[in-house]
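Visitor: One predicted model, sequence on top.
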Amino acid sequence: MIFFLIFLGTFLIMECVTWCTHKYVMHGSMWYFHADHHQPKYANVFERNDIFFVIFAVPSIVLFYYGVEGGLNYKFFIGLGIMFYGLCYFMIHDVLIHQRFKWFKHTNNKYLIGLRKAHKIHHKHLGKEYGECFGMLFVPFKYYKI
């Protein structure tokens, strides 16, 4: 039970980490890597912004490695929480919102429509200033109204 709570807590904390990283790092000192994500899309499959998937994957991989020494320990479940958050982020951000993969093109789900609306508001600014809606899985309730 404690390992499940560690996993769940890590997953939820990752939304806060993502929000802060998005607002203060991606729209701050690492804007060079994130800027192409706010520009019109080209035929290129990858963006410089994709480096952030690698940056977030490294701690998860390291925690998996040290989390299996001598049997499963709490580090493994922290890594699992980070990994599952990353998977959800990928499915929401790259598949559902930006349609980089054409798996879920249409939805009537109010929550998913709200996520799309909030992200669209985030992308209305092409520069790094004046951004809003930096979260991914939890966005203000006003975007859930249809």
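Guide: Yes, it's here.

Visitor: going forward, measure contacts and count neighbours with C-alpha atoms only.
Guide: OK.

Visitor: Count the neighbours of the nearest residue to residue 95 once chain neighbours are set aside for me.
Guide: Nearest non-adjacent residue to residue 95, counting by C-alpha to C-alpha, 6 or more residues apart in numbering: residue 101, 5.2 Å away. Residue 101 has 12 neighbouring residues, counting by other C-alpha atoms under 10 Å.

Visitor: The longest helix seen in the chain: what's the following helix or strand?
Guide: In terms of residue count, the longest helix belonging to the chain (DSSP state H) is helix 2-20. Where DSSP states H and E defines the elements, the next helix or strand beyond helix 2-20 is helix 31-34.

Visitor: putting a second one here so we can go through both:
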Amino acid sequence: MSVIAAILIVIATIIAMEGVAWASHKYVMHGFGWAWHRDHHEPHDNVLERNDLFALVGAAMSIAMFALGSPWIMGEGAWPPAMWIGLGIMGYGVIYTLVHDGLVHQRYFRWVPRSGYARRLVQAHKLHHATVGREGGVSFGFVFARDPARLKAELKAQREAGIAVVRDSAGT
């Protein structure tokens, strides 16, 4: 496999993982996985959250792909692109950790962006946390953020339709 092909697979996987993360967040974390995700939406002083268990799920996906692409593990049955897909999943995990846990929730460093895309990410995720409970909500992605003004309008519409309970400080 060429270096260019490997790089393209890694980049495509990182981009695709945002879609996987969005769907997982909306339908798993805010669905049957709420027991793990709930503490992420509630105030606490713990260093770790039960929600952090989802990182182990992502790590398992990455490790599984590394294994499928490894001739040392799979022998002749190895599928080389899987190694690069595993690297892309891992890369997305690193980006997620820096952006979501680091920048947005400031678990690792303190920096409040005043402008630009970083500020938009923080605003979008704060609007995600504007709902009480798992019903309704906006901005389920982690790296690609929609316009906060549109997200506020969606939250307002959800509140008016009785779909979501929105905290008063959400600015809707």
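Guide: Yep, it's here. The model shown is predicted, which means the values in this text are computed figures rather than measured ones.

Visitor: what's the TM-score for these two chains?
Guide: The pair, once superposed, lands on a TM-score of 0.89 when counted by TM-score structural alignment, normalised by the length of structure 1; 141 aligned residues with a C-alpha RMSD of 1.7 Å.

Visitor: Following superposition onto structure 2, what is the mean distance for the longest helix of structure 1?
Guide: When structure 2 is overlaid, helix 2-20 of structure 1 sits 0.8 Å from its aligned residues on average, using mean C-alpha distance after the TM-score superposition for structure 1.

Visitor: Map the residue nearest to residue 95 of structure 1 across to structure 2 for me.
Guide: In structure 2, the residue matched to residue 101 of structure 1 (TM-score structural alignment) is residue 108.

Visitor: Next, the residue nearest to residue 95 of structure 1: secondary structure please.
Guide: Here residue 101 of structure 1 is coil, with the state taken from DSSP: H, G, I helix; E, B strand; the rest coil.

Visitor: all helices for structure 2, in order.
Guide: Assigned by DSSP H, structure 2 shows helices spanning 3-23, 34-37, 53-69, 71-74, 81-96, 116-128, 148-160.

Visitor: would JSON lines of those helices with distance to residue 142 of structure 2 and mean neighbour count be doable?
Guide: Shown next, in JSON lines, are the helices of structure 2 (distance: least, C-alpha to C-alpha, whole Å; neighbours: other C-alpha atoms under 10 Å):
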{"stretch": "helix 3-23", "distance to residue 142 of structure 2": "7", "mean neighbour count": "17"}
{"stretch": "helix 34-37", "distance to residue 142 of structure 2": "14", "mean neighbour count": "17"}
{"stretch": "helix 53-69", "distance to residue 142 of structure 2": "13", "mean neighbour count": "17"}
{"stretch": "helix 71-74", "distance to residue 142 of structure 2": "33", "mean neighbour count": "12"}
{"stretch": "helix 81-96", "distance to residue 142 of structure 2": "7", "mean neighbour count": "21"}
{"stretch": "helix 116-128", "distance to residue 142 of structure 2": "8", "mean neighbour count": "19"}
{"stretch": "helix 148-160", "distance to residue 142 of structure 2": "14", "mean neighbour count": "17"}
